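K.L.:
no FASTA, just this:
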């Protein structure tokens, strides 16, 4: 069942998406809160999670302007974070760029119905609504699509990625994982039961050890495993050259907010 915006704001979001919603709704964070959310580095994760084995590759990046999503939307413009959908020139590749907001699964399903030649979906997203990600993952699986990441796919986006018939990762691209949470009173993040995410990952063939490690990462952190571990854990089926699907790219120069692939 999809999670929807409600008065209680019981959302499961990627941390970067949550920060942008806070800006859009003019919520104020204390300086200490911002430091806690944005100042976590690799050393911070190691200190916060001493239970993680030292041999597990760990990469943690600030969830601020360094986030790819920060390039897609201006501060305070929540509508601009809606995912853009673009078809490649040959009609075989669909590019999704942006947040997994309410309705994106239905939009993708409608587009695939109008363009049955699509065989692969390219994901560039730092997350969004978990319910929407699960629904979109079901659409991907139902259409037998392969999934590909050329830049970053983090948080809820990974729930879509793992439903791909084949899952390719470009050299230098990243997948980011952390545990789910709810936004509660005073915009505080609270860990929640990760059963839906755990079930989705395990059903997709990821190893139990990897799933346990991924969901143990706290919401303020992002675990970005190295490609070797991703392949060994069953997350990625193939690591490809960065330009492997260059011919499938849409006209990015013409892309604008609101210029989304639409069903006639």
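P.N.:
Sure thing, it's come through. Predicted model only: the values in this text are computed from it and were never measured.

K.L.:
going forward, measure contacts between C-alpha atoms and count neighbours the same way
P.N.:
Will do.

K.L.:
count of neighbours near residue 109?
P.N.:
Using other CA atoms under 10 Å, residue 109 has 18 other residues around it.

K.L.:
I'd say it and residue 139 touch.
P.N.:
Yes - counting by CA atoms under 8 Å, residue 139 is a contact partner of residue 109 at 6.3 Å.

K.L.:
also this one, for the comparison:
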């Protein structure tokens, strides 16, 4: 494996304390070639302005998060807008967080069926804008309120109804590391060209009270991140490796320092598999 940064990307949420201009400047300073962006801060800055800022900094956009929430609060118009924003930013990958149970419902199978239907409705529009839809499974603890798609196998079942260059999946180590079937599913996705995004975050225990913000810095937890990188390298995945951390303690620190630390941890994982804390 290599510890260079050619495939490294930092997700905007890892450095939520930085404005978009500060984030791009930090990436340029540390030689980070790519960023994963989120719709809310991008829209606040202005989509076209954000696209110009990132482009002028020489960065690429590895993904845009997020579309989805098909079962709850997001309209088809908003998901089409998400596709348009991805295209404007120059990324071909829109991450989908699919949504949990509708209010008052206990029908998990029905929620998953609705998600599949809504993705099918969105595919033609995304294809017309040359944007791929990347279905992200979230840890089962989020099934009720955020994402009824909990495993890579479930995500692939949806994706495989469409061409690989139109719908694929996200492998986020934080969400799938626990599943003994996930490595085989990840290999299947990569070999079929359906692995559209690969994200790293670690898992620590006990989880913080605000579990959503419990994604640990690389090497601080229990996930064998080096093994995941080796697995997907061997399966033929050559795309970006995006670090996405939701962590209150990291957000309280100086952003450039956090980015430098993240880069160093990534390099150690890729070189030796033994990141230093």
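P.N.:
Cool, the structure landed. Note that this is a predicted model, so its numbers are computed, not measured.

K.L.:
What does the TM-score come to for these two?
P.N.:
Here the TM-score for the pair of chains, by TM-score structural alignment, normalised by the length of the first structure, is 0.35; 153 aligned residues with a CA RMSD of 5.8 Å.

K.L.:
elements contacting the longest strand that the second structure contains?
P.N.:
As assigned by DSSP state E, the longest strand anywhere in the second structure is strand 60-68. Judged by 3 or more CA pairs under 8 Å, 6 or more residues apart in numbering; DSSP states H and E, the packing partners of strand 60-68 of the second structure are strand 34-38, helix 39-45, helix 76-89, strand 93-97.

K.L.:
Now do that strand against helix 76-89, angle only.
P.N.:
180 degrees (axes from the mean of the first three to the mean of the last three CA atoms, to 10 degrees).

K.L.:
Between strand 93-97 and strand 60-68 of the second structure, find me the angle.
P.N.:
Using the same axes, to 10 degrees: strand 60-68 of the second structure against strand 93-97 is 30 degrees.

K.L.:
Which positions within strand 60-68 of the second structure qualify as buried?
P.N.:
Of the residues in strand 60-68 of the second structure, 60-68 count as buried by neighbour count, 16 or more other CA atoms under 10 Å.

K.L.:
Distance to residue 175 of the second structure for those - can I get that in a markdown table?
P.N.:
Converted to a markdown table, the buried residues of strand 60-68 of the second structure look like this (distance: CA to CA, whole Å):
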| residue | distance to residue 175 of the second structure |
| --- | --- |
| 60 | 25 |
| 61 | 22 |
| 62 | 19 |
| 63 | 18 |
| 64 | 18 |
| 65 | 16 |
| 66 | 16 |
| 67 | 18 |
| 68 | 17 |
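
K.L.:
Specify which member of those residues is nearest to residue 269 of the second structure.
P.N.:
residue 62 (20.1 Å; CA to CA).

K.L.:
Deepest-packed of the helices and strands packed on strand 60-68 of the second structure, please.
P.N.:
strand 93-97 (a mean of 26; mean count of other CA atoms under 10 Å).

K.L.:
Who are the packing partners of that one?
P.N.:
Checked by 3+ CA pairs under 8 Å, 6+ apart, strand 93-97 of the second structure has strand 60-68, helix 76-89, strand 132-135 packed alongside it.

K.L.:
Could you export those as a markdown table, including distance to residue 172 of the second structure?
P.N.:
Shown next, in a markdown table, are those (distance: least, CA to CA, whole Å):
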| stretch | distance to residue 172 of the second structure |
| --- | --- |
| strand 60-68 | 13 |
| helix 76-89 | 20 |
| strand 132-135 | 11 |
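
K.L.:
Which of those sits closest to residue 23 of the second structure?
P.N.:
Here strand 60-68 is closest among those (CA to CA), at 12.6 Å.

K.L.:
The closest one to strand 34-38, inter-axis angle?
P.N.:
Using the same axes, to 10 degrees, strand 60-68 of the second structure lies at 20 degrees relative to strand 34-38.

K.L.:
mind checking which helix or strand residue 209 of the first structure is in?
P.N.:
Element membership of residue 209 of the first structure [criterion: DSSP states H and E] is helix 208-216.

K.L.:
That should have said residue 169 of the second structure, apologies.
P.N.:
Residue 169 of the second structure belongs to strand 167-172, assigned by DSSP H and E.

K.L.:
Now do that strand against strand 93-97, angle only.
P.N.:
Using the same axes, to 10 degrees: strand 167-172 of the second structure against strand 93-97 is 70 degrees.

K.L.:
And strand 167-172 of the second structure, what does it pack against?
P.N.:
strand 132-135, helix 152-159, helix 182-191, strand 195-200.

K.L.:
I'd like to know which elements the first one is packed against.
P.N.:
This points to strand 132-135 of the second structure. strand 93-97, helix 108-128, strand 167-172, strand 195-200.

K.L.:
and the last one, what does it pack onto?
P.N.:
Right, the one you point to is strand 195-200 of the second structure. strand 132-135, strand 167-172, helix 173-176, strand 241-243.

K.L.:
got JSON lines for these, with distance to residue 51 of the second structure too?
P.N.:
Output for those, formatted as JSON lines (distance: least, CA to CA, whole Å):
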{"stretch": "strand 132-135", "distance to residue 51 of the second structure": "18"}
{"stretch": "strand 167-172", "distance to residue 51 of the second structure": "23"}
{"stretch": "helix 173-176", "distance to residue 51 of the second structure": "28"}
{"stretch": "strand 241-243", "distance to residue 51 of the second structure": "19"}
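
K.L.:
do you know which of those lies nearest residue 250 of the second structure?
P.N.:
Counting by CA to CA, residue 250 of the second structure lies closest to strand 241-243 out of those; the figure is 13.0 Å.

K.L.:
Quick one: list the elements packing against that closest one.
P.N.:
Judged by 3+ CA pairs under 8 Å, 6+ apart, strand 241-243 of the second structure is in contact with strand 8-11, strand 195-200.

K.L.:
Out of these, which gets nearest to residue 186 of the second structure?
P.N.:
strand 195-200 (7.4 Å).

K.L.:
right, and the helix or strand after the closest one?
P.N.:
Defined by DSSP H and E, the subsequent element after strand 195-200 of the second structure is strand 202-203.

K.L.:
Pull out the buried residues from the helix or strand following the helix holding residue 209 of the first structure.
P.N.:
Once helix 208-216 of the first structure ends, the next helix or strand along the chain (criterion: DSSP H and E) is helix 227-232. Neighbour-count burial for helix 227-232 of the first structure, with 16+ other CA under 10 Å as criterion, is recorded at 227, 230-231.

K.L.:
can you put the helices and strands packed on strand 195-200 of the second structure in CSV and add distance to residue 117 of the second structure and mean neighbour count?
P.N.:
What follows is these, written out as CSV (distance: least, CA to CA, whole Å; neighbours: other CA atoms under 10 Å):
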stretch, distance to residue 117 of the second structure, mean neighbour count
strand 132-135, 13, 28
strand 167-172, 13, 28
helix 173-176, 23, 23
strand 241-243, 28, 24
